[in-house]
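Trainee: Please find the sequence and the predicted model below.
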Amino acid sequence: MTQPPDDQQPKPDEPTYPAYPTYPGATPDGGYPPPPAYGSPQHNPYGGWPPPQGFPVQQSGFASWIERVGAFILDSLPGIAISFIATAIFGEPIRVIENGDTVSFETSGSAIVAVYGLGLLWGIFNFIYLQGKTGQTIGKMALGIAVYRAGTTQPIGFGLAIGRYFARFLDVIPCYLGLLWPLWDNEKRTFADMICGTRVYKIR
C-alpha cells in the first residue's frame, strides 16, 4: 500500500478550516474581480433596491393644458378668499344708497397692507416654498401634477422657483401667448418653462 507524500499528509499541529463560500463575481482563484470601466453601468450582484435617483416619483407624461389651468384656478382660490376676509375685517364700511340700502367696503390704509401682505405670504408659501421643495403647489397636488427640472424628477429648489415665478410675467405680456403655448408645444411648455428649463409632469 503506497503512502501519500509527506507534503500531502495533514499535520496534527495544523488546524483545518472550513471553506467559506465565495462572493458573487469572485475569480476562480478566489481573488477580486477587476473594477468596472469608468462610466459603465453598475451592477449590484446581491440584488436589492437600486439607489434613489432624485425625487422618488415616477413620471407619466407631460401635464395637459387643462390640468395646468385647473391647478392655477385652485391655487388662486385661497388668495381670493384671503383678500375678501382681510377686506371684511380691516376694511372701512361704506353705506351706499342706490335702489336700496347696501353696504360695501373700502380698502385703504391698514386694509391695503393686510390684503396685499397676506396675499404675498400666500404666494411665497405656495409658489416658492412649497413648489420649490416638493415640485407641487396646492393646486398641483390636487390634480396630480408637478414641476421638475427638465428630464428629471428633482424639485426645482427655492432659487429657481423664484425665477420661474417672475418669469411667468413674460407669459402674459404678449396677449397671454405664453400661457397658450402648451396647447401646441410638444413638451407642453410655457415661456417660463423654456427660460427656466422646467417641465410640468403627470405623476399619477
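Mentor: Structure received. Numbers count the residues shown, from 1 in each chain.
Trainee: Please make it C-alpha for all contacts and neighbour counts, starting now.
Mentor: Will do.
Trainee: Okay, helices next: where are they in the protein?
Mentor: 65-90, 110-123, 131-134, 138-143, 157-167, 169-172, 177-180, 191-196 (DSSP state H).
Trainee: Nearest approach to residue 104 belongs to which of these?
Mentor: Residue 104 sits nearest to helix 65-90 of all the helices of the chain, at 9.3 Å, using CA to CA.
Trainee: rewinding a little: just say which of the helices of the chain is most tucked in.
Mentor: helix 131-134 (a mean of 21; mean count of other CA atoms under 10 Å).
Trainee: ok, for residue 114, nearest residue in space, not its chain neighbours?
Mentor: Once flanking residues are discounted, residue 114 sits nearest to residue 86: 6.2 Å by CA to CA, 6 or more residues apart in numbering.
Trainee: any idea how far residue 97 lies from residue 166?
Mentor: 42 Å (CA to CA, to the nearest Å).
Trainee: An error on my part: the question was meant for residue 115.
Mentor: Distance from residue 115 to residue 166, by CA to CA: 20 Å.
Trainee: now residue 185
Mentor: Distance from residue 185 to residue 166, by CA to CA: 21 Å.
Trainee: Below is an additional structure, to be compared with the one above:
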Amino acid sequence: MQRRFGNLDDVWPAGFARRLGAMVYDSFLVAAIWILVAGLHLTIGRQLLGISAERVGDGPFWVLSLQLLLLLSAFAFFAFFWTRGGVTLGMQAWRLRVQTPDGRSITLAQAAVRFVVACLSIAAFGLGYLWILFDAERRSWSDIASGTRVVALPKPAK
C-alpha cells in the first residue's frame, strides 16, 4: 500500500551534489551487505556442500550465482527502503526522499525500474545522473523512467 507523504509544499527537487553524497553513504552500506552475502556464499560452498577452498569460486556456476546474489541483495536493500518510507539511510542523512510526483511512496515495480535504470546510468559513466544538471526538473534517467522524483526535505524544526 502506498503511503502519502505530508508537507509537500516544503520540498524541492534534489540537486546533483546531495544525491551524490547520499549515493556515497549508501555505497558503503551496500558494500557491507555484499561482504556478508559473499561470506554466506563461501560458507555454503565450503561447509554445506563440502567443496574445497580451491574450487569455491571456480567455474561459471559459482561466479554467476555470486553475481546474482549481489545484484539481488542490492536491489532488496534499495527496494525495501524506497517502498516503505522513500528514504535509504544515505538519503536520510542528506535529507532526500524518493516519491511519486503526487507525493506518495513508490511501488515495487517503480523501485525495480529505478534500480535497473540506475545500474545502466552508472554503467554509462554516470551520464544518467549527470542528466540532473541539464534537466529543468532535476531528474535523473531513473527518475524519468520510473515516474518518480527525488526531493530535498527541509531541516526539522527544533
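Mentor: Everything's here; your move. In this text, all values refer to a predicted model and were calculated from it rather than measured experimentally.
Trainee: Spatially central residue in structure 2, please.
Mentor: residue 78 (3.9 Å; CA atoms, centre = their mean).
Trainee: which residue lines up with residue 145 of structure 2 in structure 1?
Mentor: Per TM-score structural alignment, the equivalent position to residue 145 of structure 2 in structure 1 is residue 195.
Trainee: ok, its match touching residue 166?
Mentor: No. Counting by CA atoms under 8 Å, residue 195 of structure 1 sits too far from residue 166 to count as a contact (10.9 Å).
Trainee: Name the nearest residue to residue 122 of structure 1, sequence neighbours excluded.
Mentor: In space, residue 122 of structure 1 is closest to residue 79, 6.8 Å off (CA to CA, 6+ apart).
Trainee: tell me the contacts of that neighbour?
Mentor: 119, 122-123 (CA atoms under 8 Å, 6 or more residues apart in numbering).
Trainee: In contact with the match of residue 145 of structure 2, which residues?
Mentor: With contact taken as CA under 8 Å, 6+ apart, residue 195 of structure 1 is in contact with residue 167.
Trainee: Check the one 3 residues further on too.
Mentor: Applying CA under 8 Å, 6+ apart, we find residue 198 of structure 1 in contact with 147-150, 156.
Trainee: Swap in 7 Å and give it another go.
Mentor: 147-150 (CA atoms under 7 Å, 6 or more residues apart in numbering).
Trainee: Could you dump those residues into TSV with neighbour count and distance to residue 190 of structure 1 added?
Mentor: Output for the contacts of residue 198 of structure 1, formatted as TSV (neighbours: other CA atoms under 10 Å; distance: CA to CA, whole Å):
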residue	neighbour count	distance to residue 190 of structure 1
147	27	12
148	24	14
149	18	14
150	17	13
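Trainee: Pipe those into TSV and attach distance to residue 174 of structure 1 per row.
Mentor: Formatted as TSV, those follow (distance: CA to CA, whole Å):
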residue	distance to residue 174 of structure 1
147	23
148	25
149	25
150	24
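Trainee: Alignment lookup: residue 62 of structure 1 to structure 2.
Mentor: Using TM-score structural alignment, residue 62 of structure 1 lines up with residue 13 in structure 2.
Trainee: and residue 179 of structure 1, what pairs with it in structure 2?
Mentor: Under TM-score structural alignment, residue 179 of structure 1 pairs with residue 129 in structure 2.
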